[in-house]
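Peer 1: next one to model:
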Amino acid sequence: MITIDSKPIKFQIWDTGGQEAFGSITRAYYRGAAGALLVYDITRQRLHLERETFNHLGSWLEDAREHAGANVTIMMIGNKCDLACRRAAETEEGEQFAKEHGLIFMETSAKTAQNVEEEFINTAAAIYKKIQFGMFDVSNESSGIKVGSELVTSPKGGRKESSSKASGCYS
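Peer 2: The predicted structure follows:
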């Protein structure tokens, strides 16, 4: 749950782990998605093949754009920035790729939590902005966004579910 403009935003997250063997299943996750995070390992090297996951970004992006809606928000994330000394993909390369493809870019560290919360906040804010501009039909669940119940404080100080409304929880 993330709050944007006093509105609770609930993410439903599916981690496909970049498993190419499960491509058809992975593509199904994109259907109806409002956002996608393309995460690559800035240090990834296997058998001296540098930038292994960085080199997959193009095909991952193609899949996301082909199978998600036209208004999907895509953030590109370089993970393991805490291991900059073992870097195989430079920050500038990530920034350039993201700029060329109209993506939001950030480097994070899952180990130290550097920028992890920010990546979700930035993605939620971009999706919320698209909702405000009418780029998503929130009345149509195939948009990848559901308007849900909003938690409100009851007169006794407890929480209760209020009825669904446009200012409710987006997921």
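Peer 1: could you use CA atoms for every contact and neighbour count after this?
Peer 2: Fine.
Peer 1: now L61, nearest residue through space, not along the chain?
Peer 2: L38 (7.5 Å; C-alpha to C-alpha, 6 or more residues apart in numbering).
Peer 1: state the distance from that neighbour to M106.
Peer 2: According to C-alpha to C-alpha, to the nearest Å, L38 and M106 sit 11 Å apart.
Peer 1: equivalent analysis for F22, please.
Peer 2: Counting by C-alpha to C-alpha, the gap from F22 to M106 is 26 Å.
Peer 1: also K130?
Peer 2: Separation of K130 from M106 (C-alpha to C-alpha): 20 Å.
Peer 1: for burial, what's the neighbour tally of the nearest residue to E161 once chain neighbours are set aside?
Peer 2: By the measure of C-alpha to C-alpha, 6+ apart, the closest residue to E161 outside its immediate chain neighbours is L151, 5.1 Å from it. As a burial measure, L151 scores 15 neighbours (other C-alpha atoms under 10 Å).
Peer 1: on that earlier part again, with neighbour numbers in mind, choose between K130 and M106.
Peer 2: M106 (21 against 17).
Peer 1: so which helix or strand takes in that one?
Peer 2: For M106, the host element (DSSP states H and E) is strand 104-107.
Peer 1: and the spatially closest residue to T73 that is not a sequence neighbour, what does it touch?
Peer 2: Nearest in space to T73, with sequence neighbours left out and distances taken as C-alpha to C-alpha, 6+ apart, is G35 at 4.5 Å. Neighbour list for G35: 72-75, 123, 127 [criterion: C-alpha atoms under 8 Å, 6 or more residues apart in numbering].
Peer 1: here's the other one to compare against:
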Amino acid sequence: MNEEMNGVEVENEQENVAEKIDYVYKVVVIGDSAVGKTRILSRFTKNEFCFDSKSTIGVEFQTRTVTIKNKLVKAQIWDAAGQERYRAVTSAHCRGALGAMLVYDITKRQTFDHVARWVEELRAHADNSIVIMLIGNKADLVDHRVVPTEDAVEFAEDQGLFFAETSAHSGDNVDKAFFKLLEEIHGLLFRKQLECGNGVDHATALKGSKIEVIVGPDLEISEMKKLSTCSC
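Peer 2: Below is the predicted model of the structure:
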């Protein structure tokens, strides 16, 4: 009897949490294979790091519910396989995404060189106002770095992306990067609602939105500018 009661209590608790959720934001995590996408996601959603994690097959997803600007937001985060043979599946799951974590490995130059192609993929298949965070993962492997931070910052600034260097192993900057992405999604949607509600033309640019670049173990932050468009 007690087991049945406990089961009902858990079920009711889950229903109550679901009822309180204000927004659900879909985010995709993309990039080349073996850059640490699954490990970053596990660190954010479960605060875990698995040394023997296997390559993602197709697309998987996990969730975490967080508070953004006093609103309860459920982040539905899709982990997309990086292998070429799954590219069509990955592209399909970009549709409807409000944000993306684009991950490369700071110890493998080729994974950074492919970032431009991933950006094109996102902008071809996702909403044109998608918020993109460029992630240089494995930042703890300082002695093996081959991608200078400056290269990534320059690319992010040129493309209007956010940028952070993270370590799924230590957890450095992982939460900070995800929260920044979710906050920007939340702010962008609010601005779009406000602008469109005031009858602003759909092509009006919302200029001057600041982009924070999170780099290094000391969480130093610099600012760039980004143009975003209102599209109701």
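Peer 1: where does the TM-score land?
Peer 2: Comparison of the two superposed chains (TM-score structural alignment, normalised by the length of the first structure) gives a TM-score of 0.73, and 131 aligned residues with a C-alpha RMSD of 1.5 Å.
Peer 1: find residues that contact each of L38 and M106 of the first structure.
Peer 2: Residues touching both L38 of the first structure and M106 (C-alpha under 8 Å, 6+ apart): 75-77.
Peer 1: aligned to E121 of the second structure, what sits in the first structure?
Peer 2: In the first structure, the residue paired with E121 of the second structure according to TM-score structural alignment is D63.
Peer 1: quick check: its match is in a helix.
Peer 2: Yes. Counting by DSSP: H, G, I helix; E, B strand; the rest coil, D63 of the first structure is located in a helix.
Peer 1: so stretch 171-185 of the second structure aligns onto which residues of the first structure?
Peer 2: Counting by TM-score structural alignment, stretch 171-185 of the second structure sits on residues 113-127 of the first structure.
Peer 1: just the buried residues of the matching stretch, please?
Peer 2: Neighbour-count burial for stretch 113-127 of the first structure flags 114-116, 119-127 (criterion: 16 or more other C-alpha atoms under 10 Å).
Peer 1: which outside residues touch it?
Peer 2: Under C-alpha under 8 Å, 6+ apart, the answer for stretch 113-127 of the first structure is 2, 4, 9, 34-35, 72-75, 77, 106-110.
Peer 1: distance of the most centrally placed residue in the second structure from C94 of the second structure?
Peer 2: What sits nearest the mean C-alpha location of the second structure, by C-alpha atoms, centre = their mean, is M101, with 3.3 Å. When distance is defined by C-alpha to C-alpha, M101 of the second structure is 11 Å away from C94 of the second structure.
Peer 1: neighbours of Y128 of the first structure, how many?
Peer 2: 21.
Peer 1: helix or strand: which one has it?
Peer 2: Assigned by DSSP H and E, Y128 of the first structure falls within helix 116-132.
Peer 1: quick one, helices of the second structure?
Peer 2: 2-20, 37-46, 87-94, 109-113, 115-125, 149-159, 174-197 (DSSP state H).
Peer 1: possible to save those helices as a markdown table with distance to L141 of the second structure?
Peer 2: Output for the helices of the second structure, formatted as a markdown table (distance: least, C-alpha to C-alpha, whole Å):
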| stretch | distance to L141 of the second structure |
| --- | --- |
| helix 2-20 | 39 |
| helix 37-46 | 15 |
| helix 87-94 | 28 |
| helix 109-113 | 14 |
| helix 115-125 | 20 |
| helix 149-159 | 13 |
| helix 174-197 | 15 |
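Peer 1: quick check: which of the ones you listed is buried the most?
Peer 2: With neighbours defined as mean count of other C-alpha atoms under 10 Å, those peak in mean count at helix 37-46, which reaches a mean of 22.
Peer 1: in the first structure, what stretch matches that helix?
Peer 2: Per TM-score structural alignment, helix 37-46 of the second structure has no counterpart in the first structure.
Peer 1: quick one, that helix and helix 174-197 angle?
Peer 2: Counting by axes from the mean of the first three to the mean of the last three C-alpha atoms, to 10 degrees, helix 37-46 of the second structure lies at 80 degrees to helix 174-197.
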